[in-house]
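Undergrad: need a structure here:
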Amino acid sequence: MEPFVGLLQRQQQSLVMTPQLIASIRLLQLAHAELHQFVEQEIEKNPFLELASNDTAASADSSTSPGEDPSICARANNADGPRAENSELLGQWKSIRDTTNTAAGERPALEEFAASAETLHDHVARQIALTAFTPQERLIAGELASHLEDTGYIHVDLLELALRLNVQEADVERVLGTLQLLDPPGIFARTLSECLEIQLRQRDRFDPAMAALIANLEMLAQRDFQALTRHCGVDEDDLLDMLHEVRTLDPKPGNRYQSGAPDYIIPDVWVLPSPGGGWQIELNPDTLPKVLINQTYFAEVSRLTADNSADQAFLNECLENASWLVRSLDQRAKTILKVATEIVRQQDVFLEHGIAHLRPLNLKTVAEAIEMHESTVSRVTSNKYMLTPRGVFELKYFFTVAIASTQGGDAHSAEAVRHRIKAIIAAEAADEVLSDDEIVARLKETGISIARRTVTKYREAMNIPSSVQRRRENRVRIQWRSKA
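TA: As a prediction, the model looks like this:
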């Protein structure tokens, strides 16, 4: 066969993702804190972007007609499904809306004048300052305190610390022993056993039997009380007293002090009961950046640089990027609202009656209902939270796998089955602990078909001990109550 060289023309379709398309997709999955940071970075780079002030947002709100609601909201009716209160409003909404306007003379919040809570490190530093240390010991104590964790534990190599400070390891151990006498009891421990030992020594209760118990915490975790009686050399009554005293100890003594500012979950969507029935779904305005394009400044600068093509091209690019950001923020808000509205429509029974009525739901069902791709729904539901009458939930919480029903009805969601397992175990009698096989039988009576290994997996995920361990705990609890 002779070689052939020629030109061929072929037509094919391919998807090319522009940088702006990639950025728009990334905006969907950003949490509100990350979104605000991204917007601030864009404002620093773009001279025509600015955050809308409260006065600007107020003037924008006042420009609406008297009967028009400037916020995005929708209602989910049980019969007809969710519907927008004003379908035209949803398309006209812009990200400059702000419903958190404050009056000019509004007083600051009282929290601004509240004293900050004392942290663990502040509490320890105050005690170290009052302790009779030599200058060298105070230096060692300060270095050890810098390694103190928020839980009250310390993980540091004493020999390495001694070499760095040019002191003897025995000196470091002596200072550490003094620090372990500070408040709260159990602080500066290196292990759980040492933490419990410190607290027991301060109570003068660390006798040989208690020392044997603390040295065998694994047996205590496994509820192997017979082996513990042999190791401790005590009878069951004495062991019950020892276990009761161990339960009064604090395994993480530093947790009682505030380590920093608490982390709050700010919901992206609010779901409230509607006066006319159904549910009202609104976007939280605090999570939406209010961005404006300064067209006046663009016109002024363009007039001054009309003769410079390079400057004019730069200005046009900045204006185009600014317009893209405003459109992307609007589209992101509308997409979140559409996904949240469909989730509420699918899970309206859960909102009415609780977790036992949570329906199985997947991304494909929501994507087909709102005519979007599954990947878009997945990005929208990542790191987004919904405030409901049942509490605050991540949007992904409402997506659970389906478990078949033995009675031919609707399938059950995995989360509802976990809740049912937890309720069955909580209701079991102290002398009739149910095994996983018996739980499977109880579930089958209610129409839930599930394997034993699945029950075991769900039980372990909820940190519920096995039937053998629960039986041991109940036996100890009954003996303790009879003794008391």
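
Undergrad: all contacts plus neighbour counts: C-alpha atoms, from now on.
TA: Fine.

Undergrad: Helices of the stretch 151-300 of the chain, residue ranges please.
TA: Assigned by DSSP state H, counting those that start in this stretch, the stretch 151-300 of the chain shows helices spanning 158-165, 169-179, 192-202, 208-215, 217-221, 225-232, 236-247, 295-304.

Undergrad: Let me have these in CSV, adding mean neighbour count and distance to R475 as columns.
TA: Below are the helices of the stretch 151-300 of the chain laid out as CSV (neighbours: other Cα atoms under 10 Å; distance: least, Cα to Cα, whole Å):
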stretch, mean neighbour count, distance to R475
helix 158-165, 14, 44
helix 169-179, 16, 39
helix 192-202, 19, 25
helix 208-215, 18, 19
helix 217-221, 13, 14
helix 225-232, 16, 10
helix 236-247, 15, 11
helix 295-304, 12, 76
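
Undergrad: Counting neighbours, what do you get for T287?
TA: T287 has 17 neighbours, counted by other Cα atoms under 10 Å.

Undergrad: Same question for I478.
TA: By other Cα under 10 Å, neighbour count at I478 equals 14.

Undergrad: Would you double-check that it falls in a helix?
TA: Yes: assessed by DSSP: H, G, I helix; E, B strand; the rest coil, I478 belongs to a helix.

Undergrad: so how far is D431 from it?
TA: 9 Å (Cα to Cα, to the nearest Å).

Undergrad: what distance separates the longest helix anywhere in the chain from the centre of its chain?
TA: Looking across the chain with DSSP state H, the single longest helix is helix 309-346. Its chain's C-alpha centre and that of helix 309-346 lie 27 Å apart, by Cα atoms, centre = their mean, to the nearest Å.

Undergrad: what packs against it?
TA: Helix 309-346 sits against helix 19-29, strand 73-77, strand 81-84, strand 279-283, strand 291-293, helix 295-304, helix 363-370, helix 374-380, with contacts defined as 3 or more Cα pairs under 8 Å, 6 or more residues apart in numbering; DSSP states H and E.

Undergrad: compare with the first, here's sequence two:
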Amino acid sequence: MVLKNRLELRLQQRLALTPTLRTRLSILRMGPLDLAEEIAREAARNPFLRHEPPSRMSAAEALPEADLAAPDLGFQEDLRRQLALKPLSPMIAALAEFLVGELREDGFLDVELRILAAEIVQPEALLEQALEVLQSCEPPGIGARTLPECLQLQLVAKGLDAGDAAATVWQLPAFAKRDWPVLKATLGLDENALRARANLLRGLSPRPVPERPLSEAAPLRPDLRLERYSDGQFAIVPHMSARPTVMLDMAMVRRAETEGFAPDLLLRAKTLIDAVDQRGATLARIGEWLVRAQGMFFLQGPEGLVPASRADLAAELDLHPSTISRAVSGKAIDVDGRLWPLAMFFSSALSGPHGMISSRAVKKRISDLIAAEVKAKPLSDETLVEKLSAEGIDIARRTVAKYRQGLRIPSSSARRKLAHARGTEKPGG
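TA: Below you'll find the predicted structure:
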């Protein structure tokens, strides 16, 4: 047998989701308070880091020592603990933990897997496997991409197999009408079984993670600030006093370079600082875009909003769409002392008197019309449609109803009853 040397080129797919990338993506998604807590925790165990908390955080707002020792990190940390107990390959474990960081506050995953796969250079099939693992965690429905999927996952957790769960959710309209003949024909169950299935449906939640009461919600802090100048111009700048400062302890770095100790901790420190710097740079670019794209908002308020999407911003800044989603999530801008979530600058478009108009501007107009109505004769949704149409805004009644409900404004009949009840109250009663 003759042995021959041969040179081969092989393409191998490596896990691109390195600890450095995970840190960068995680830091970008954090709001100022979460960022300050994360930096404080890391500095407490990393001798190469020095940090200063946000200057606007008073002593009363500072976290007590007990919280620093065992902070309540919410459902994400609980998911990470659950994942750590599962027998997973390193790749699937890393991808599942990555997906945890992509979840919204309500537990939904609103970024398409194909987009995430392209961003981290991994096969979409692997992300599907990681998502399946994540969706097997508690609470049921976690990681769902749609409401039907959320409900299906909860039904599976209650004992149905995946096929029965999907078929049941598909028949939700029939269950709502208690249309037993149709349900018998489609699901092949008798009425007793169907009633038991209906009871299961009544116990489901539309959100994987319940919304926290306002009293428990974390206060919003700004990352950006509007700065107005005497000539009428304005700019959006970083809100430096509301963000923590983190830096290397250069004395420790020089010692490490001389003695060669703890290189992994030094790398972690540098990675964290780079991630914080990149987060700030990304938000600064978004601020510059807001001046260009939404300048009328800063002059007129919500009525000046123009339609814009996260995809528009991603294309203009040459960033990945999921990068924009992370950067916007949980962030706010200080405009003349009032905080506005960055998410409110992105909305769909409706036809208006001078071209397209932001749906958020339409919501503001609906709110103003209702605020000015005669309380004893509240405006119906049909009347609101007529008034908006007279102003050149093309909108359907069901859209008005949806926007009104989103503003948490009761229907006209409910507002009329409330006005009547208030009118019949006796003074001092």
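
Undergrad: For the helices of the stretch 151-300 of structure 1, give me JSON lines that also has distance to V339 of structure 1.
TA: Listed next are these as JSON lines, based on distance: least, Cα to Cα, whole Å:
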{"stretch": "helix 158-165", "distance to V339 of structure 1": "55"}
{"stretch": "helix 169-179", "distance to V339 of structure 1": "55"}
{"stretch": "helix 192-202", "distance to V339 of structure 1": "46"}
{"stretch": "helix 208-215", "distance to V339 of structure 1": "53"}
{"stretch": "helix 217-221", "distance to V339 of structure 1": "44"}
{"stretch": "helix 225-232", "distance to V339 of structure 1": "53"}
{"stretch": "helix 236-247", "distance to V339 of structure 1": "47"}
{"stretch": "helix 295-304", "distance to V339 of structure 1": "33"}
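
Undergrad: For E415 of structure 1, find the nearest of the ones you listed.
TA: Of all these, it is helix 217-221 that lies closest to E415 of structure 1, at 27.5 Å by Cα to Cα.

Undergrad: what's the burial count for Y458 of structure 1?
TA: Neighbours of Y458 of structure 1 (other Cα under 10 Å): 19.

Undergrad: got a list of what it touches?
TA: R418 (Cα atoms under 8 Å, 6 or more residues apart in numbering).

Undergrad: Relative to structure 1, which residues correspond to stretch 301-312 of structure 2?
TA: The aligned range for stretch 301-312 of structure 2 in structure 1 is 354-365, by TM-score structural alignment.

Undergrad: residues of that stretch that come out buried?
TA: For stretch 354-365 of structure 1, the neighbour count (16 or more other Cα atoms under 10 Å) marks I355, A356, H357, L358, R359, P360, L361, N362, L363 as buried.

Undergrad: contact partners of that stretch?
TA: Applying Cα under 8 Å, 6+ apart, the contact partners of stretch 354-365 of structure 1 are 346-347, 349-350, 373-374, 377-378, 390, 398-403, 411-417, 419-420.

Undergrad: distance between that stretch and the chain's centre?
TA: Counting by Cα atoms, centre = their mean, stretch 354-365 of structure 1 is centred 20 Å from the centre of its parent chain.

Undergrad: Kindly report the same for stretch 16-32 of structure 1.
TA: 23 Å.

Undergrad: again, but for stretch 380-392 of structure 2
TA: With Cα atoms, centre = their mean as the basis, stretch 380-392 of structure 2 stands 32 Å off its chain's centre.

Undergrad: List the buried residues of that stretch.
TA: Neighbour counts over stretch 380-392 of structure 2 (16+ other Cα under 10 Å) mark S380, D381, L384, V385, E386, L388 as buried.

Undergrad: neighbouring contacts of it?
TA: By Cα under 8 Å, 6+ apart, stretch 380-392 of structure 2 touches 351-353, 366, 369, 394-397, 400-401, 411-412.

Undergrad: Quick one: buried ones out of the contacts of stretch 354-365 of structure 1?
TA: 346-347, 349-350, 374, 377-378, 398-400, 402-403, 411-417, 419-420.

Undergrad: So which of the residues you listed belong to helices?
TA: Members of these lying in helices (criterion: DSSP H): Q346, V349, F350, E374, V377, S378, A414, E415, A416, V417, H419, R420.

Undergrad: Closest one of these to Q199 of structure 1?
TA: Of all those, Q199 of structure 1 sits closest to H419, with 37.4 Å by Cα to Cα.

Undergrad: Just give me the residue closest to the centre of structure 1.
TA: Centroid check for structure 1 by Cα atoms, centre = their mean gives I265 as the closest residue, at 6.9 Å.

Undergrad: can you tell me which residue in structure 2 aligns to that one?
TA: Aligned counterpart of I265 of structure 1 in structure 2: L220 (TM-score structural alignment).

Undergrad: who touches the closest residue to that match other than its chain neighbours in this structure?
TA: Spatial nearest neighbour of L220 of structure 2, excluding adjacent residues (Cα to Cα, 6 or more residues apart in numbering): A332 at 7.1 Å. By Cα under 8 Å, 6+ apart, the residues touching A332 of structure 2 are L220, R221, P222, D223, L224, L339, W340, P341, L342.

Undergrad: Dump those residues into a markdown table; add distance to R279 of structure 2 as well.
TA: Listed next are the contacts of A332 of structure 2 as a markdown table, based on distance: Cα to Cα, whole Å:
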| residue | distance to R279 of structure 2 |
| --- | --- |
| L220 | 17 |
| R221 | 15 |
| P222 | 14 |
| D223 | 10 |
| L224 | 12 |
| L339 | 20 |
| W340 | 19 |
| P341 | 17 |
| L342 | 15 |
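
Undergrad: Please list the members of those residues that lie in strands.
TA: Among these, the residues falling in strands (DSSP state E) are L224, L339, W340, P341.

Undergrad: Make TSV from the residues you listed and add distance to F234 of structure 2 and neighbour count to it.
TA: Below are those laid out as TSV (distance: Cα to Cα, whole Å; neighbours: other Cα atoms under 10 Å):
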residue	distance to F234 of structure 2	neighbour count
L224	13	26
L339	17	16
W340	17	17
P341	19	16
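
Undergrad: for these, which one is nearest L267 of structure 2?
TA: Among those, L224 lies closest to L267 of structure 2 (Cα to Cα), at 28.9 Å.
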